[in-house]
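Peer 1: Return atomic coordinates for the entry below.
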Amino acid sequence: MNIQLITLIALVVAIFIGFKRKVNTGLVGIAFAYVVGYYIAGMSAKEIYVSGFPTKLFIILLGMTLLFSIAKVNGTLELIARKVSAMAGGNTKLLPIFFFIMCTVIAAAGPGPIVVPALMLPIAMEVAKEEDISDLLMATIVIAGSLAGGLSPLSPSGIIASNLAAEAGVTNYTPIFISVILTSTLQAIVFYFAFGGHKLKGRATKEKATIQFNKEQLQTVVVILLVIVAILIFKQDIGMTAFLGAAVLLLLSPKVQKDAIANVPWPTLLLIAGVAILVNVVKVSGGIDALSTFLAGIMSKQTAPAIMAIMGGLMSSVSSASGVVMPTLIPTVNGIVEQMGGTITASSLISGIVVGAHVVTYSPLSTLGALAMASSTDRVDKEKFFAKLLALGFGSILFAALLGFIGLYR
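Peer 2: You can find the predicted model right below:
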C-alpha cells in the first residue's frame, strides 16, 4: 500500500472515529497527523504543525467569533436577529430567501464570497435560532448567496478568475459567471426545500419591531458597522479588523470580557484546525495529487467539464480556490482542448474549474463551512453539524459534476 493511499485512508478514519466516538475530530486529526506524517510520511513534527496549521483562517474565525460573542453576551445579536426577522412581516418562509438575495447582491458588489459570510453568518444563525429555522438551511442559503454573487468581475475571486480566463484566451467572462450563478441558485433551491424552508410558518413580529437597543447595544452596533465598512470599503484584513472591533467593545464594557471569551466556540476552532493539519499531511504526501491524476486519466469530451469540476473541488477542499486551484488548473485548459481536437471549449472547462473549486466550500474543511461551524448557536450538535456540512461540501462537487456532464457549462 503506497503512502498516498495510507494518508487518504487516515483522513477518512479520523473523521469516522471522531464522529462515531463523539470525540473532537480535531484532536483525533492531530493525533493521526503526527502518526502518519512523522512515522510514515517522514515529515518533521515542526513541518506537520507549522505548514498545516490554518493560521489565516484561524485568525479570521477567532476574531469574528470573539466580536460577535461580545454582541451575543450583551444581547445585541439577539435584538438584531429580531429586527431582521421583523422585516419578513411575519412570513418566516421569506427569511432564507431574503438572506440569499442580500448575500448575492452584497457579494457581487465587490466583497466576494468570503467576506460576506464572515459578516452575515453570525446574524443569520441567530435569526435561525430565534425563528426556529434549520441551522443547516440558513448556513447553506447564506453560503449559496455569497457564492452566487461572489464570482462577479468586481469581486477579488471574480477578478482572479476573469484574468486567468483571459490569459487562456477566453475574453468573455460572462458565461463563466452565469455558470456560477446558476449552480449556486439551483443549490439554494434544493437546500430550501430539502431543509424545510417551504414548511416554515409565520410568527408575530409586532413585539420584535418595537424592541429598542440600550446604550451598550447601540455601541456594539456602531462598532460592528464600522468593522463592516472597514472590511468592505477600505479592504482591511477581516480577522485583525474584527480583533480591533472586539478590543474597542471590551474597553467600553470590560464586564463582558469573561463571558465573551468563554462563548468563543473553542471546540469548533480546535476541530477545524486539527483536521486542517491532517489534511495538509495528505496533501504533502501526494494523496490529493494521486486522486487528481486518477480522474484526469478517465476524462473524455463528454465528461471533461465534470472531471474538471471534480478536480477543482478536491483540490479546493485542501487549498485556496483563488490562490491555488484556479491558477493551477485554468492554464491547463488550452492543452486539454488541443488534445481533444477542439471538441470541447476552453470556456466550459474553466466554468467547471471555477464552479467546482467554490461549491466545495460548504465543507467545514473550507473557509465558508468553517465560518458556518463557528457561527452556529449553542443548540447545534457540533459533531453532527460538521458531518452534515462535510457531506454537503463533497456532495456539491458531485452536483457540479452532474451539471457539467449534462452540458450546463457549455
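
Peer 1: CA only for contacts and neighbour counts going forward, please
Peer 2: Fine.

Peer 1: Show me what the longest helix anywhere in the chain is packed against.
Peer 2: The longest helix of the chain (DSSP state H) is helix 382-405. Judged by 3 or more C-alpha pairs under 8 Å, 6 or more residues apart in numbering; DSSP states H and E, the packing partners of helix 382-405 are helix 3-21, helix 304-316, helix 346-359, helix 367-375.

Peer 1: Of those helices, which is nearest L390?
Peer 2: Among these, helix 367-375 comes nearest to L390, with 8.2 Å by C-alpha to C-alpha.

Peer 1: residues in contact with that closest one?
Peer 2: With C-alpha atoms under 8 Å, 6 or more residues apart in numbering as the test, helix 367-375 has contacts from 57, 61, 65, 114, 117-118, 121-122, 125, 139, 143, 265, 268-269, 272, 361-364, 382, 385-386, 389.

Peer 1: Please apply the same query to stretch 244-259.
Peer 2: G63, L66, L67, I70, V73, N74, E216, Q219, T220, V223, I224, V227.

Peer 1: Now with 7 Å, please.
Peer 2: Around stretch 244-259, the neighbours that count as contacts under C-alpha atoms under 7 Å, 6 or more residues apart in numbering are L66, L67, I70, V73, T220, V223, I224, V227.

Peer 1: Please report how far the fifth one lies from Q257.
Peer 2: Between T220 and Q257 the distance, using C-alpha to C-alpha, to the nearest Å, works out to 14 Å.

Peer 1: about what we covered before: which stretch among the helices and strands packed on helix 382-405 comes nearest F191?
Peer 2: helix 346-359 (13.3 Å).

Peer 1: neighbours around G286, how many?
Peer 2: Residues lying near G286 (other C-alpha atoms under 10 Å) number 18.

Peer 1: Is it correct that it is in contact with Q4?
Peer 2: Yes: counting by C-alpha atoms under 7 Å, G286 does reach Q4; the two are 5.4 Å apart.

Peer 1: One more, please, to line up against the first structure:
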Amino acid sequence: MSEQLMSILALLAIFLIGTLRAVNLGALALVASFAVGAGALGMDASEVLAGFPAELFMILVGVTYLFAIARNNGTVEWLVHAAVRIVGGKVAAIPWVMFTISCVLVSLGAVSPAAVAIIAPIGMTFAARYGINPLLMGLMVVHGSAAGNFSPIGVLGVVTNGVVDTSGIAGSPMVLFLANLIFNVLLGAGIFFGFGGRHLLSTGREATDDSAGGEDTDAYKPHRTASGPSTAVATAPARTDTGTLSLNRDRIVTLGSMVALVIGALGFDLDVGLMSLSAAVLLTLLAPDTAKDAVGQINWSVVLLVCGIVTYVALMQEIGTVDYLGNAISEVDAPLLAALLICYIGAIVSAFASTTGILGALIPLAVPLLATGQVSAIGLVTALSISASVVDSSPFSTNGAMVVANAPKEQQSMVYRQLMKWGFGLVLAAPLICWAALTVLAGW
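Peer 2: From the prediction side, this is the model:
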C-alpha cells in the first residue's frame, strides 16, 4: 500500500472513530499524524509537527481572548448599541451589514481569516443579544468574506490570477471575481431565509432605544408581543444621562486595540493573532478584574480540534497525497469528468487546509485537461476557485473555527455540528454546481 493511500485511509478512520466515540477529532488527528508520520514513514517529531498551524493557533487564542475581555468590560455591548443605531434599529439588517463589511474588507486586501477574526466576534455578539440564529450570523460573516475573495486587488485574487498567468492558462480576473461574488451573494440569501431571516423580517424588525436615562448597565431584554412569546426585537442597553452607553478608560483602550488590529492587519499585514494577544495582555495589565476569567472563555477543545486536523492534512500534503490524487485524475480519459473530479479535490482538501495552497497546487494540474480543448480554461479555473474557497465555512477551516469559537458556549456544540453539515454539504454541491454552470453550460 502506498503512503498516500495509507494517509487517506487513516483520515477516514479519524472521522469514523470520532463519530462513533466521544473523542476530540483534533486529538485523534494528532495521534494519526504521529502513527502515520513516525510509525509508518520514519519521520521524527519535528517533521510530523512541521505542519502544526501556529498562525491559526494564535488567531484562535488571541482573538477569542481579546474579545472575551471586550465582553467582560462592556466594549462589545457599546459596539452593539452603536451598530444598531447605525442600521436604524433594523435587527434583520444586521446579518447583511456583517456580510457586507466582511466582503469589503477582503475585497480591499484583507486575508479572509483576518476579516472573519475581526468581524465574527462582534457578529456573534449581535446574534446572542438580538435572538439571531448564531449559525445564520456566522455563515453570513464567512460567506461575506468569501464573496470578496477573488477581487483583483484581494490577496486570493492576486495569488490565483498569478498562478493562472504562470501556468500559461487563459484567465479572466473579472469573470472570476464576479462569478464568485454572485455565488456567495446567492448563498447569503439562501442562508438568510433558511436560518431565521424570514422570522426576523416578520417579527423582529426594531431594536428600540429606551428614551429614559438610567444607569450604565449592559442588560438586553427581549420584548414580548401581544401575540405570544418573545421575539427578536430587543431593547438597547440602558443609557446614561448623556444618552449613550458610556465610554470609560477600559472601553476606550479596548476600542483603540480593535482599531489597531484592523489597521495592522489591513495596512501593514501584521499577524492578527499576535496583535490580538498583545492587546489582551495590555488590557489584562490595565484592568485585571475584567480580564481574570477571559482565558477560561477560550474554547480549548475547538483549538485542539482545528489544529489537530490541519496538522494531519498538512502531513498528507507533505507526503504528496494531493498530487497523488491530482495525477490520478489527470489520467481520466473524459476531460469534463476529470475537471469535475479536480473541483471535488479542491473542495474536499480546502475544507481542512489552505485554500491558497490548494489552488496553487491544482491549477497547474489542470493544464493537461485544458490542452485537449474540451474544457474552458476560464470556466474551469473559476469553478475550481469557487469550489475550493466557498467551503471555508467548514469548522475545520480558520473561518469556520472562528465562528464556533465565538458562539455562546451553550450553543457551540450545535454550531459546530451545523457548520459541519453545511460545510460538507457545500463540498458535495458546490463543485457540481460550479462545474455545470461554468464548464458545461458557459460558452467561454
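
Peer 1: still on that earlier bit, how about the longest helix of structure 1: buried residues?
Peer 2: 382-383, 385-387, 389-390, 392-405 (16 or more other C-alpha atoms under 10 Å).

Peer 1: For that helix, what is the distance to the chain centroid?
Peer 2: On the basis of C-alpha atoms, centre = their mean, to the nearest Å, helix 382-405 of structure 1 sits 12 Å off its chain's mean C-alpha point.

Peer 1: Please apply the same query to stretch 47-67 of structure 1.
Peer 2: Relative to the centre of its chain, stretch 47-67 of structure 1 is centred 14 Å away, using C-alpha atoms, centre = their mean.

Peer 1: residues of that stretch that come out buried?
Peer 2: Under the neighbour-count criterion of 16+ other C-alpha under 10 Å, stretch 47-67 of structure 1 has 48-49, 52-54, 57-67 buried.

Peer 1: what does stretch 4-21 of structure 2 give?
Peer 2: Within stretch 4-21 of structure 2, the residues scored as buried using 16+ other C-alpha under 10 Å are Q4, S7, A10, L11, I14, G18.

Peer 1: From the rest of the structure, what touches the helix or strand that D250 of structure 2 is a member of?
Peer 2: Assigned by DSSP states H and E, D250 of structure 2 falls within helix 249-267. Applying C-alpha under 7 Å, 6+ apart, the contact partners of helix 249-267 of structure 2 are 70, 73-75, 109-110, 114, 270-272, 275-276, 279.

Peer 1: among these, which ones are buried?
Peer 2: For the contacts of helix 249-267 of structure 2, buried by 16+ other C-alpha under 10 Å: A70, N73, G74, T75, G109, A110, A114, V272, M275, S276, A279.

Peer 1: Tell me, how many residues neighbour the closest residue to the first one other than its chain neighbours?
Peer 2: Right, A70 of structure 2. Distances taken as C-alpha to C-alpha, 6 or more residues apart in numbering place V76 nearest to A70 of structure 2, at 5.7 Å, with adjacent residues excluded. V76 of structure 2 has 24 neighbours, counted by other C-alpha under 10 Å.

Peer 1: Following element in sequence after the helix or strand where V76 of structure 2 lies, please.
Peer 2: Following DSSP H and E, one finds V76 of structure 2 within helix 75-86. Counting by DSSP H and E, the next helix or strand C-terminal to helix 75-86 of structure 2 is helix 94-107.

Peer 1: follow-up on the earlier one: just the ones of the contacts of helix 249-267 of structure 2 in helices?
Peer 2: Those of those mapping onto helices are A70, T75, A114, V272, M275, S276, A279, per DSSP H.

Peer 1: Residue in structure 1 paired with the fifth one?
Peer 2: Taking TM-score structural alignment, the alignment pairs M275 of structure 2 with T241 from structure 1.

Peer 1: From A328 of structure 2, how far out is the one residue sitting closest to the centre of structure 2?
Peer 2: By C-alpha atoms, centre = their mean, structure 2 has its centre lying nearest to N399, at 1.7 Å. N399 of structure 2 is 30 Å from A328 of structure 2, where distance means C-alpha to C-alpha.

Peer 1: now V48 of structure 2
Peer 2: Per C-alpha to C-alpha, V48 of structure 2 is found 26 Å from A328 of structure 2.

Peer 1: same thing with A280 of structure 2?
Peer 2: Going from A280 of structure 2 to A328 of structure 2 by C-alpha to C-alpha gives 48 Å.

Peer 1: more neighbours, those two?
Peer 2: Taking other C-alpha under 10 Å, A280 of structure 2 and A328 do not tie; A280 has more neighbours (26 against 11).

Peer 1: With adjacent residues omitted, what lies nearest to L365 of structure 2?
Peer 2: G326 (6.6 Å).

Peer 1: Tell me how many other residues surround the one you found.
Peer 2: 21.

Peer 1: With structure 1 overlaid, report how far the host helix or strand of it is off on average.
Peer 2: Using DSSP H and E, G326 of structure 2 sits within helix 321-330. In the superposition against structure 1, helix 321-330 of structure 2 averages 4.2 Å from its aligned positions (mean C-alpha distance after the TM-score superposition for structure 1).

Peer 1: before we move on, what about stretch 54-71 of structure 2?
Peer 2: Superposing on structure 1 and averaging over aligned pairs (mean C-alpha distance after the TM-score superposition for structure 1), stretch 54-71 of structure 2 comes out at 1.3 Å.

Peer 1: Can you give the distance of that stretch from its chain's centre?
Peer 2: Distance, centroid of stretch 54-71 of structure 2 to centroid of chain: 14 Å (C-alpha atoms, centre = their mean).

Peer 1: Also stretch 122-135 of structure 1?
Peer 2: 18 Å.

Peer 1: Check stretch 36-50 of structure 1 too.
Peer 2: Counting by C-alpha atoms, centre = their mean, stretch 36-50 of structure 1 is centred 27 Å from the centre of its parent chain.
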